[in-house]
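give me a 3D structure for the following:
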Amino acid sequence: MGAYRTDEGKPLILPAVHKAAQIILDKKMDHEYAPIDGQASYQEKCATLAFGEGSSIVSDNRYTACQGISGTGSIRLFFDFMHKFFPNKSAKVWVPTPTWPTHKGIANAAGLDWAEYRYYDSNKRVFDVNGMLEDLDKAPAEQIILLHTCAHNPTGCDPTQDDWKQIFEVCKRKGHFCAFDNAYQGFASGDLDKDSFSLRHFAHNYDRVAVLQSFAKNFGLYGERAGCVHFVTSDAAESQRVSSRIKQIARPTYSSPPIHGARLVDVVLGDKDLTASWHQSLVDMSSRMNSMRIGFREKLESLGSTHDWSHITTQIGMFAYTGITTKQVNQLKDEKHIYMTGDGRISIAGLNTGNLDYVSEAFHNVTKHGPLGTD
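Now for the predicted structure:
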């Protein structure tokens, strides 16, 4: 499941979000339509969060923002824009292997073809930097490159900062348009700045960049569908032109974005104390998930597993790419009622002190007499 759970296995309403909801209620705010591209105050706060406090992109108005329908809707809005306005009509959307499967479906629905670049070395269970660099370099010029800002879904394997700098150099030299799926900022490491190094390095050194922002995970606003699309531009005049065009797409698609989730984000990010509370929640959530990673690996090792489970603790974020086979996945489902995707991706957020031993022992039992998928 792609949703955070507490150690009691319950959904979490972040304290800052709870207080923001009360503020909105006390102000007796109306339910009028938002502008096609969302409220300006929400756009600016989203941009500052993405590009960083004091960013020249924000101060110089070198960006265009449009509120999107969480992550999926923001990606679709971006793909629709690229299909209609990107000059290279033969450009494909390049996604990592593997990626969130819906990326491909959204691209197809927007009328764009997709291709894949190498990302994960399944033999070593690590990020394949050389494969990615080679594929991006060999791709035709001016392609649309989809990148995961942090906490890559599904592998949890992220490039290092040095890796990102190399990726940037290739993308810039080839003239690729780089779009960052920014679903987990602050939710990966607990540090908003650390988690956003990739997109900020690209955005402050290159203007063929878009950020596809979601507040489902890091604000816990799964059903509120709060997101935003940002295009980095060369100057304020270009920002106006892009804004006009993206609204041409949003208007016949959903006309006006939902207001409540955006208001919650706007209120939290506009209040110093609520922002501090939110930051602490990010630290708490990421720390709990990391402790579950460590506990999962240590329990498997204490049970005498002969497999190398170090990849569990070198990965980051909500998911772990365990490396078990499809047969083992089905065994866990049928015999132990432990559910995950067919490629062995398990929700770390679903682990807790009450089920960690059960899950670890079940994993050990289905793997002790045979290899993992890549052993």
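
from now on I want contacts and neighbour counts done on CA atoms only, so please keep to that.
Fine.

report the spatially nearest residue to the residue most central in space within the chain, omitting neighbours in sequence.
To find the centre residue of the chain, average its C-alpha atoms and take the closest one (CA atoms, centre = their mean): that gives A183, at 2.6 Å. Using CA to CA, 6 or more residues apart in numbering and skipping the chain neighbours, the partner closest in space to A183 is S214 (5.0 Å).

related to what we said a few turns ago, would you agree the residue nearest to the centre of the chain is in contact with S70?
No - contact status for A183 versus S70: not in contact, 9.0 Å apart, counting by CA atoms under 8 Å.

run this one through as well so I can compare:
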Amino acid sequence: MSSILSNVLPAPEDHVLSVIFACRDDPCPVKLNLSAGAYRTEEGKPLVLEVVRKAEQQLANDLSCDKGYLPIDGLADFNKLSAKLILGDDSHAVEENRVVTIQCLSGTGSLRVGAEFLAKHHQQRVVFVPNPTWGNHPFIFTLAGLYVEYFRYYDPQTRGLDFEGMLEDIGAAPSGAIVVLQSCAHNPTGIDPTLEQWEKIRQIVRSKGLLPFFDTAYQGFASGNLDSDAQSVRMFVADGGECFIAQSFAKNMGLYGERIGALTIVCTSQDVARKVHSQVLLVVRPMYLSPPMHGASIVTTILKNSDMYKDWTIELKGMADRIISMRQQLYEAIQARGTPGDWSHIIKQIGMFSFTGLNEKQVRWMAKEYHIYMTYDGRISIASLNSKTVPQLADAIHAAVTRLA
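Take a look at the predicted model:
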């Protein structure tokens, strides 16, 4: 029987997925997957926060809850509380009713809805993303109909921020261009600008008439403090200009599988916000119509209850502190083995990921010889390590660097 799908070509290799599949198919009992951006406990298991369990129990006991459709823009309380979380309690933008927030399918869905909206309503169709950036960014914006360009971000020589290159490239962007900025815990490098550097970035973005689009996947997950991790966003919002913000609760509440996030659009007036809201609904309606309820209900329950909110911040800081501890342990283990080179970038970086500086040849060799898997650019998930796997990784890094310099 002939197939109407016989002309479908195989997809090109996705380097991240290929690493995940290779690890999955490796029969070695001590294999280690450091490619996925997911927090793991000391036992190597996914963590369900205690406050999340409490919220779910409360929801289960509430017989007034039903399973009806949510509005197109999602759960109203969730949207209000999400905007407050990222913009702050005293945000003038919120007080002036010029903020649009809609519930989306985690951070990825928030980015895609924002990209679709901009492709339809923004005259400038070029979007600048960091080099390097999260691997899904180019796909999201390209498939929405925008054109992706890159600005310098990472300096491989210093294994730090190429700040001068970043300013130069953003300053050369055409007026009206969209600029994607990660608010904290940059993926994949783990390198963030300082507050002073953020202010210079803001000045260039505003003076050039560019549109900032923040990807906020790790609020509170970087430093352990929700307000500190939101400072870059609030700096841009405080100047009265427009701003797009994609939020995710996957990491900071451990709600990976609930796919819960929000898109917030800060406008220049209440009238503009009203028009933007009406058009965003037209983007969502043919895409998925109504967002899922459960994750939004969990987040709302926690953010509305002062005791639960406090418990969440304590658990959140515990996760962030543990990641910082894993960085220190890995750095000390590499140093103890006398591994050539300066590895201080491991502890200078922040958040879930670390750009190790390992090259693709070394990464592939480590997968073959040590059954340790990471993305080919040398990025590892610090959040996936524990006290047992740190020595395993340090041994592999030492061997790779000394044998394949």
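
rewinding a little: map the residue nearest to A183 of the first structure across to the second structure for me.
When the two structures are superposed using TM-score structural alignment, S214 of the first structure falls opposite S248 in the second structure.

for its match, which residues are in contact?
Listed by CA atoms under 8 Å, 6 or more residues apart in numbering, the contact set of S248 of the second structure reads 106-107, 216-218, 260-262.

now these in a markdown table, with secondary structure and distance to D90 of the second structure?
Supplementary listing: these in a markdown table, determined by DSSP: H, G, I helix; E, B strand; the rest coil; distance: CA to CA, whole Å:
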| residue | secondary structure | distance to D90 of the second structure |
| --- | --- | --- |
| S106 | helix | 25 |
| G107 | helix | 24 |
| T216 | strand | 19 |
| A217 | coil | 22 |
| Y218 | coil | 21 |
| I260 | strand | 24 |
| G261 | strand | 22 |
| A262 | strand | 19 |
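
quick check, nearest of those residues to Q182 of the second structure?
T216 (6.1 Å; CA to CA).

trace the closest one over to the first structure, please.
Under the alignment defined by TM-score structural alignment, T216 of the second structure corresponds to N182 in the first structure.

ok, now N79 of the second structure?
Counting by TM-score structural alignment, N79 of the second structure corresponds to Q43 in the first structure.

which SSE is its match in?
Using DSSP states H and E, the element containing Q43 of the first structure is helix 40-51.

ok, longest helix in the first structure?
Using DSSP state H to assign secondary structure, the helix with the most residues in the first structure is helix 272-302.

find me the equivalent region of it in the second structure.
Counterpart in the second structure of helix 272-302 of the first structure, with TM-score structural alignment as the criterion, is residues 306-336.

ok, stretch 327-337 of the first structure next?
Residues 361-371 of the second structure are where stretch 327-337 of the first structure aligns, with TM-score structural alignment as the criterion.

same thing with stretch 69-76 of the first structure?
Residues 105-112 of the second structure are matched to stretch 69-76 of the first structure when aligned by TM-score structural alignment.

how far does the matching stretch sit from the chain's center?
In terms of CA atoms, centre = their mean, to the nearest Å, the centre of stretch 105-112 of the second structure is set 10 Å apart from its chain centre.

starting at the chain centroid, how far to the match of helix 272-302 of the first structure?
The mean C-alpha position of stretch 306-336 of the second structure is separated from the chain mean by 17 Å, CA atoms, centre = their mean.

how many residues are close by the aligned partner of I382 of the second structure in the first structure?
Taking TM-score structural alignment, the alignment pairs I382 of the second structure with I348 from the first structure. Residues lying near I348 of the first structure (other CA atoms under 10 Å) number 26.

and I348 of the first structure, how far from C178 of the first structure?
Spatial separation of I348 of the first structure from C178 of the first structure under the definition CA to CA, to the nearest Å is 29 Å.

what's the answer for K28 of the first structure, then?
To C178 of the first structure, K28 of the first structure is 41 Å away according to CA to CA.

go on, F81 of the first structure?
14 Å.

between the two, which is the more surrounded one?
Set side by side, F81 of the first structure and C178 show more neighbours around C178, with 26 against 19, by other CA under 10 Å.

all strands of the second structure, in order?
Secondary structure of the second structure (DSSP state E): strands at 32-33, 99-105, 126-131, 147-152, 154-155, 160-161, 178-182, 211-216, 243-248, 260-266, 353-355, 372-373, 379-381.

against S305 of the first structure, how distant is the residue sitting furthest away from the middle of the first structure?
Most distant residue from the mean C-alpha position of the first structure: H369, 35.7 Å away (CA atoms, centre = their mean). Relative to S305 of the first structure, H369 of the first structure is positioned 10 Å away (CA to CA).

in the stretch 51-200 of the second structure, which spans are helices?
With DSSP state H, counting those that start in this stretch applied, the stretch 51-200 of the second structure shows helices at 76-87, 92-95, 106-121, 136-143, 163-171, 195-207, listed in chain order.

distance to M235 of the second structure for those helices - can I get that in JSON lines?
Conversion of the helices of the stretch 51-200 of the second structure to JSON lines gives the following (distance: least, CA to CA, whole Å):
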{"stretch": "helix 76-87", "distance to M235 of the second structure": "10"}
{"stretch": "helix 92-95", "distance to M235 of the second structure": "12"}
{"stretch": "helix 106-121", "distance to M235 of the second structure": "20"}
{"stretch": "helix 136-143", "distance to M235 of the second structure": "23"}
{"stretch": "helix 163-171", "distance to M235 of the second structure": "17"}
{"stretch": "helix 195-207", "distance to M235 of the second structure": "7"}
